[in-house]
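Pasting a predicted model and its sequence here:
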Amino acid sequence: MSDPRSGGRGPVPDPQAGGRRLRVGVLGCAGIAERRMLPSMAYQPLVEIAAVASRDGARAEAFAARFGGEPVTGYDRLLEREDVDAVYLPLPPELHVEWTIRALEAGKHVLCEKPFATGRAEAAEAVAAARERRLLLMESFMFLHHPQHAEVARLLADGVIGELRLFHGYFGIPRAGTEADAAPRYASTLPEVAAYPLRAARLFLGDGLRVCGAELRRTERDARPIAGSALLVSSRGVPAHLVFGVDHSYRSGYAMWGSEGHLRLDRAYSTPDEHAPVVRIERQDGVEEVPLPCERQFTRIAGEFARTILDGGDFERHGEDILRQAELVDAVDRAAAAARS
């Protein structure tokens, strides 16, 4: 099993900040930036919001008034700024690779929202650009930086449910409006939703997962994908059953079935800052609930991004992680296409 304990080093505030700060430009005023990342950066002493860009100047000004930094009209103008060391990129997924490469060519490190790319070929182009320029390219899987997953890893290592027999990951969100109203949103949202259980499977089962099958449910009106599932098997023969969709009641988490018990963690991906996680363990001798403290996972990933740059950390592992995730997404897409043909 891969070790999730390396993510999100250090408490917030960071006692070792020592006045060092990474000057970050925000490339796009998306909802995830407004709701979670930018408010969270305010708690991260290693980060300074230097500029906020939007194609709509008024929107950039509104964001800058709330979160700090200089408002900038147009993404290219932000990339020209010498007071920006790195960019946070929350644009729609179809724009991720294009603007990541532009940012890298401008000499900026990049923290990009997930899913980073539509497939490995696109991901490889961007990773190669980052390597060539010796810049950090990091995919914003913020949930990896919440300590709750390290606690789950510890419980598994301690044999609390015996030998692992099955990983089950799930993430679903409600439809926005009628199917006709929401249809344009499906194509970009579903890959983002699916990315979470896929990344969680890699976290606990390691890389080298083999996709045995996958399916996508589509709208009747225009055949847009709205839900799906996949069956994978780890190199040690442990299966992973993943379910995801944008036509569901909200559910976000994973469960693991072992030879001696069952473990479940809910609110595992989009964990609110004020949420106190609970790991539920069921065994033949009873049920145990392990309470865990609240944590700011967006603040922690911002700190990990800044610290890696400021300390000259391991850029390479983040590029490899992007490639492995993209490879797995490709494999699921191929399996779903084969099932439909």
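Yep, it's here.

Please count neighbours and contacts with C-alpha atoms only from this point.
OK.

The closest residue to Leu22 other than its chain neighbours: neighbouring residues, count only.
Leaving aside its chain neighbours, Leu22 sits nearest to Val47 (4.9 Å; criterion: Cα to Cα, 6 or more residues apart in numbering). Other residues within reach of Val47, judged by other Cα atoms under 10 Å, total 21.

Might one say that Val47 is in contact with Ala306?
Yes: counting by Cα atoms under 8 Å, Val47 does reach Ala306; the two are 6.6 Å apart.

what sits in contact with each of those two?
Here Val47 and Ala306 share the contacting residues 21-22, scored by Cα atoms under 8 Å, 6 or more residues apart in numbering.

residues touching the residue nearest to Leu22, list them.
Under the criterion of Cα under 8 Å, 6+ apart, the neighbours of Val47 are 21-24, 41, 302-303, 306.

Tell me which of those residues fall in strands.
Counted as lying in strands by DSSP state E, out of the contacts of Val47, are 22-24.

can you pick the most crowded of those?
When neighbours are counted by other Cα under 10 Å, Val24 leads the ones in strands among the contacts of Val47 with 25 neighbours.

what ranges do the strands span in the stretch 101-250 of the chain?
109-113, 137-140, 164-172, 210-218, 225-233, 239-245 (DSSP state E, counting those that start in this stretch).

So for Arg77, which of those sits nearest?
Of all the strands of the stretch 101-250 of the chain, it is strand 109-113 that lies closest to Arg77, at 16.1 Å by Cα to Cα.

this is the comparison structure:
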Amino acid sequence: MRKKLRWGILSTASIALSAFLPGMADSTRGVVVAIASRSMDNANKVASEFDIPRAYGSYEELLSDPDVDAIYIPLPNHLHKEWTLKAAEAGKHVLCEKPAALHAKDAADMVEGCKKAGVIFAEAFMYRHHPKHLRLMEIIQSGELGTIQSIHGHFTYNQLEGTTDNVRYQKQMGGGAIYDVGCYPISAARMILEQEPVAVTVQARFSPDYDIDVTASGLVEFPNDVGLTFDCGMETAPRCSLEVVGTE
């Protein structure tokens, strides 16, 4: 029987409770064995609710647990680099929430740090493993669409309530629509084309209260004159779609 990968979670963030833990409960390959929070009470509460064996009142304690193989990091964006590197140094594989980093150099440092430590690093773009997107890649690679001409992506939602304490509205934490949901169509285009952009033009509307982009639209140019057009927003009617246009 295959040994299950033993997971530890850094923080009791809502995405961990609403998505990662329920998903892991259905997994045949992984099990959550530990969770950490800056608040011991929060860690104990979540551990009790989800039947997690161990709870820690600091992230460092969890990273020192020899029974943890891999770490899930759902921390605010500005903390991703720090704790990815610390997890790697502790010999743990890392699944880091998107966006992995706020700057290209930080992302490169994270990848290099994990390579040096001999651990696997992955960014938590769950859509890449969804059957719909696996089927999309099969269709594209089969040549059924012909030559790809353009890609169009949209991801918007309305977060007008409760913005004061929401990390998405905190500039210093890496808030903003592009970091939160604009990264999805950009990531998808890079996956589909298997290339990196050569030019980017973006127009955004910034919140006068929080100084972060609340809506944005852009053109991302790839080699061979293929373009991605995208829009994203946190104060917009909910929309989520991806269109790939070929010659066929």
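That came in fine, so what should we check first? These figures come from a predicted structure and were not determined experimentally.

Please state their TM-score.
Superposed pair, TM-score by TM-score structural alignment, normalised by the length of the second structure: 0.89. Supporting alignment: 242 aligned residues with a Cα RMSD of 2.0 Å.

cool, now which of the contacts of Val47 of the first structure survive the switch to the second structure?
Compared against the second structure with both residues aligned by TM-score structural alignment, their matches' Cα atoms under 8 Å, the contacts of Val47 of the first structure retain 21-24, 41.

of the residues you listed, closest to Asp158 of the first structure?
Out of those, the member with the shortest distance to Asp158 of the first structure (by Cα to Cα) is Met41, at 34.7 Å.

Skip the chain neighbours and tell me the closest residue to the closest one.
Among residues not flanking Met41 of the first structure along the chain, Thr299 sits closest, at 5.6 Å (Cα to Cα, 6+ apart).

Run a quick neighbour tally on the counterpart of Gly246 of the second structure in the first structure.
Under the alignment (TM-score structural alignment), Gly246 of the second structure pairs with Gly258 of the first structure. A count of nearby residues for Gly258 of the first structure, using other Cα under 10 Å, gives 19.

What separation do you get for Gly258 of the first structure and Ile161 of the first structure?
Taking Cα to Cα, to the nearest Å as the measure, Gly258 of the first structure falls 5 Å from Ile161 of the first structure.

measure the residue nearest the centre of the first structure to His241 of the first structure for me?
Centroid-nearest residue in the first structure: Phe141, 2.2 Å away (criterion: Cα atoms, centre = their mean). Distance, Phe141 of the first structure to His241 of the first structure, using Cα to Cα: 20 Å.

Can you tell me what Ala64 of the first structure aligns to in the second structure?
Correspondence of Ala64 of the first structure to the second structure, assessed by TM-score structural alignment: Ala47.

before we move on, what about Phe143 of the first structure?
With TM-score structural alignment as the criterion, Phe143 of the first structure matches Tyr127.

give me the number of residues near that match?
If you count neighbours by other Cα under 10 Å, Tyr127 of the second structure ends up with 13.

what stretch of the first structure does the longest helix along the second structure fall on?
In the second structure, with assignment by DSSP state H, the single longest helix is helix 104-117. Counting by TM-score structural alignment, helix 104-117 of the second structure lines up with residues 120-133 of the first structure.

neighbouring contacts of the matching stretch?
Against stretch 120-133 of the first structure from outside (Cα under 8 Å, 6+ apart): 97, 100-101, 104-105, 107, 116-117, 136-137, 316, 319, 322-323, 326-327, 330.

residues touching the residue nearest to Ala100 of the second structure when sequence neighbours are not counted, list them.
Nearest residue to Ala100 of the second structure, sequence neighbours excluded (Cα to Cα, 6+ apart): Glu123, at 5.9 Å. By Cα under 8 Å, 6+ apart, the contact list for Glu123 of the second structure reads 95-100.

Name the nearest of these relative to Pro53 of the second structure.
Lowest distance from Pro53 of the second structure to these (Cα to Cα) belongs to Leu95, with 20.3 Å.

my read: that closest one touches Ala122, true?
Yes: with contacts defined as Cα under 8 Å, Leu95 of the second structure counts as touching Ala122 at a distance of 4.9 Å.

If we go by neighbour counts, what in the lengthiest helix in the first structure is buried?
Identified as the longest helix of the first structure according to DSSP H is helix 179-205. By neighbour count with 16 or more other Cα atoms under 10 Å, helix 179-205 of the first structure contains the buried residues 179, 183, 186-205.

Counting by contacts, list what it packs against.
Under the contact definition 3 or more Cα pairs under 8 Å, 6 or more residues apart in numbering; DSSP states H and E, helix 179-205 of the first structure sits against strand 164-172, strand 225-233, strand 239-245, strand 251-258, helix 316-340.

mind checking how far it is from the chain centre?
Its chain's C-alpha centre and that of helix 179-205 of the first structure lie 11 Å apart, by Cα atoms, centre = their mean, to the nearest Å.

tell me the angle of it relative to strand 239-245?
Calculated by axes from the mean of the first three to the mean of the last three Cα atoms, to 10 degrees, helix 179-205 of the first structure forms an angle of 160 degrees with strand 239-245.

Quote the end-to-end distance of stretch 15-30 of the second structure.
From its first residue to its last, stretch 15-30 of the second structure covers 18 Å (Cα to Cα).

residue range for that stretch in the first structure?
Going by TM-score structural alignment, stretch 15-30 of the second structure sits over residues 32-47 in the first structure.

what's the spacing between the closest residue to Ala13 of the second structure other than its chain neighbours and Cys96 of the second structure?
Computed as Cα to Cα, 6+ apart, the closest residue to Ala13 of the second structure that is not its neighbour in sequence is Pro74, at 6.3 Å. In this view, Pro74 of the second structure and Cys96 of the second structure are 7 Å apart by Cα to Cα.

swap in Val33 of the second structure?
18 Å.

Those two: who's more crowded?
Counted by other Cα under 10 Å, Val33 of the second structure and Cys96 do not tie: Cys96 has more neighbours, with 23 against 20.
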